[in-house]
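Undergrad: Here you go, sequence then predicted model.
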Amino acid sequence: MSIGKAYLTAVRGRFNQLKDLGDRAVAQLDGQDIHYVPGPESNSIAVIVRHLSGNMISRWTDFLTTDGEKPDRNRDGEFETVSVTKAELQEISEAGWKLLFGALDSLEEEDLLKKILIRGEPHTVIEAMERHLSHVAFHIGQIVYIAKMLKGENWEMLSIPKGQSEAYRTKTPGQ
């Protein structure tokens, strides 16, 4: 496998992991939890998910041919508090992820060094993907943190539980 194809596979894998992490965190919450706001300058999970989806739709629509900040995007509106159900929030989320994965799947290794624009600033495709990957990771971390705080002792771990690192490290593959 070429380096370019390996890179595209790795990036898709990282986005898949982040999506799964966010999905599993939100799945533990009820409809009221997704609207909890930790503080006056904070956002609810519903707002964060709406922002992530809006950002994905803007960035990944016509990824190679148009500026990643679309003129019809209402970024400020993404941060307004809107009442949505968990099912509606899932649909909003999936719309963004679908565009992201579709665009990733359409890329070829020769696209990686092409120049694209985000807010008028040139980026290679690699730079744009890395920029978006870090943006998504930042917000998924917020979602997980808020969800974990809300669930408290009822939180179901999404990774290796505290105190079990050694057991995980020495675990035999396949067990």
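TA: Sure, I can see it. Residues are numbered from 1 along each chain as shown.
Undergrad: Only C-alpha atoms from now on, for both contacts and neighbour counts.
TA: Will do.
Undergrad: centroid residue for this structure?
TA: The chain has residue 136 as the residue nearest its centroid, 3.8 Å off, counting by Cα atoms, centre = their mean.
Undergrad: residues contacting the residue lying closest to that one once chain neighbours are set aside?
TA: For residue 136, the nearest residue in space outside its immediate sequence neighbours is residue 52; the separation is 6.9 Å by Cα to Cα, 6 or more residues apart in numbering. By Cα atoms under 8 Å, 6 or more residues apart in numbering, the contact set of residue 52 is 93, 96, 136, 139.
Undergrad: ok, second structure coming up, stack it against the first:
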Amino acid sequence: MGNTGNYLDSTRQLLRDYKVMGEKAMSQIPEQKLFYRFNEHSNSVAMLVNHLNGNMLSRWTSFLDSNGEKPWRERDAEFEEAITTPQEIWAKWEEGWTCLFAALDPLGEDDLMRIVRIGDKDHSVVDAISRQLAHYASHIGQIVYLAKIFAEKPWQTLSIPKGKSPRYK
């Protein structure tokens, strides 16, 4: 397999790792805090999950064959308080990731230089995937940050624990 095959394998694994990171972070947040906003300009974890869901469904539904900005998507509504229960958060989370992997997993090396459209801009498949990877990582980072603030029990680290770095050199 060439370098581009490694790109797909690497990207798939990174996305799975980010999914797990988000899940481990959210599982440490007390249920009532999943909906908390610091102010009118900030997002709750529920809003971030709703936005990730909307983005994933729009981008990855018919990924190779249709515009990644679907006409049915209502991006602004993703940042309203539409989700009201933890069960809805987890359902939206799974729905988005399921859609993503259903589109990403079958891709092969020959697909990587194909052109897909997102909104009014053409992207190679590589660029479209990289764009989404960066976008999802940023929002999952926000979720992790909020989880660290909201955790009521001792934080269960998602990576190398503080003071343990020498073991990983």
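TA: Arrived safely. Keep in mind it's a predicted model, so treat the numbers as computed, not measured.
Undergrad: Superposed, what's their TM-score?
TA: Their TM-score after superposition, calculated using TM-score structural alignment, normalised by the length of the second structure, is reported as 0.95; 169 aligned residues with a Cα RMSD of 1.2 Å.
Undergrad: Out of the contacts of residue 52 of the first structure, who's the most crowded?
TA: For the contacts of residue 52 of the first structure, the largest number of neighbours (other Cα atoms under 10 Å) sits with residue 96, at 24 neighbours.
Undergrad: quick one: which helix or strand includes the residue nearest to the centre of the first structure?
TA: When elements are assigned from DSSP states H and E, residue 136 of the first structure belongs to helix 125-151.
Undergrad: how much does the helix or strand that contains the residue nearest to residue 136 of the first structure stray from the second structure?
TA: Residue 52 of the first structure belongs to helix 45-60 when elements are defined using DSSP H and E. In the superposition against the second structure, helix 45-60 of the first structure averages 0.3 Å from its aligned positions (mean Cα distance after the TM-score superposition for the first structure).
Undergrad: Show me the helices in the first structure, by range?
TA: Listed in chain order, the helices found in the first structure under DSSP state H are 3-27, 45-60, 75-78, 86-106, 125-151, 165-170.
Undergrad: Run the chain-centre distance for the shortest one.
TA: Meaning helix 75-78 of the first structure. For helix 75-78 of the first structure, the distance between its averaged C-alpha position and the chain's averaged C-alpha position is 17 Å (Cα atoms, centre = their mean, to the nearest Å).
Undergrad: buried set for it?
TA: Buried residues in helix 75-78 of the first structure, defined by neighbour count with 16 or more other Cα atoms under 10 Å: residue 78.
Undergrad: Could you do the longest one as well?
TA: Within helix 125-151 of the first structure, the residues scored as buried using 16+ other Cα under 10 Å are 125-126, 128-129, 132-133, 136-137, 139-140, 142-144, 146-148, 150.
Undergrad: Also the last one?
TA: Using 16+ other Cα under 10 Å as the test for burial, helix 165-170 of the first structure gives no buried residues.
Undergrad: what's the answer for the fourth one, then?
TA: When burial is assessed from 16+ other Cα under 10 Å, helix 86-106 of the first structure yields the following buried residues: 86, 89, 90, 92, 93, 96, 97, 99, 100, 103, 104.
Undergrad: and that helix, how far from the second structure on average?
TA: Once superposed with the second structure, the aligned residues differ from helix 86-106 of the first structure by a mean of 0.8 Å; criterion: mean Cα distance after the TM-score superposition for the first structure.
Undergrad: ok now that helix, how far from the chain's centre?
TA: Between the mean C-alpha point of helix 86-106 of the first structure and the mean C-alpha point of its chain there is a distance of 10 Å (Cα atoms, centre = their mean).
Undergrad: which part of the second structure lines up with it?
TA: Matched against the second structure by TM-score structural alignment, helix 86-106 of the first structure falls on residues 86-106.
Undergrad: List the neighbours of the matching stretch that are in contact with it.
TA: Contacts of stretch 86-106 of the second structure from elsewhere in the structure, counted by Cα under 8 Å, 6+ apart, are 12, 19, 31, 34, 46, 49-50, 52-57, 60-63, 83.
Undergrad: Any idea how many residues pack against residue 23 of the first structure?
TA: Using other Cα under 10 Å, residue 23 of the first structure has 16 neighbouring residues.
Undergrad: Could you check how far residue 65 of the first structure is from residue 110 of the first structure?
TA: Plainly put, residue 65 of the first structure is 15 Å away from residue 110 of the first structure if you go by Cα to Cα, to the nearest Å.
Undergrad: ugh, wrong one, I meant residue 15 of the first structure
TA: Residue 15 of the first structure sits 21 Å away from residue 110 of the first structure, taking Cα to Cα as the criterion.
Undergrad: These two: who's more crowded?
TA: residue 15 (20 against 10).
Undergrad: Could you tell me which residues make contact with the more buried one?
TA: By Cα under 8 Å, 6+ apart, the residues touching residue 15 of the first structure are residue 133.
Undergrad: before we move on, back to that, show me what the residue nearest to the centre of the first structure aligns to in the second structure.
TA: Counting by TM-score structural alignment, the partner of residue 136 of the first structure is residue 136.
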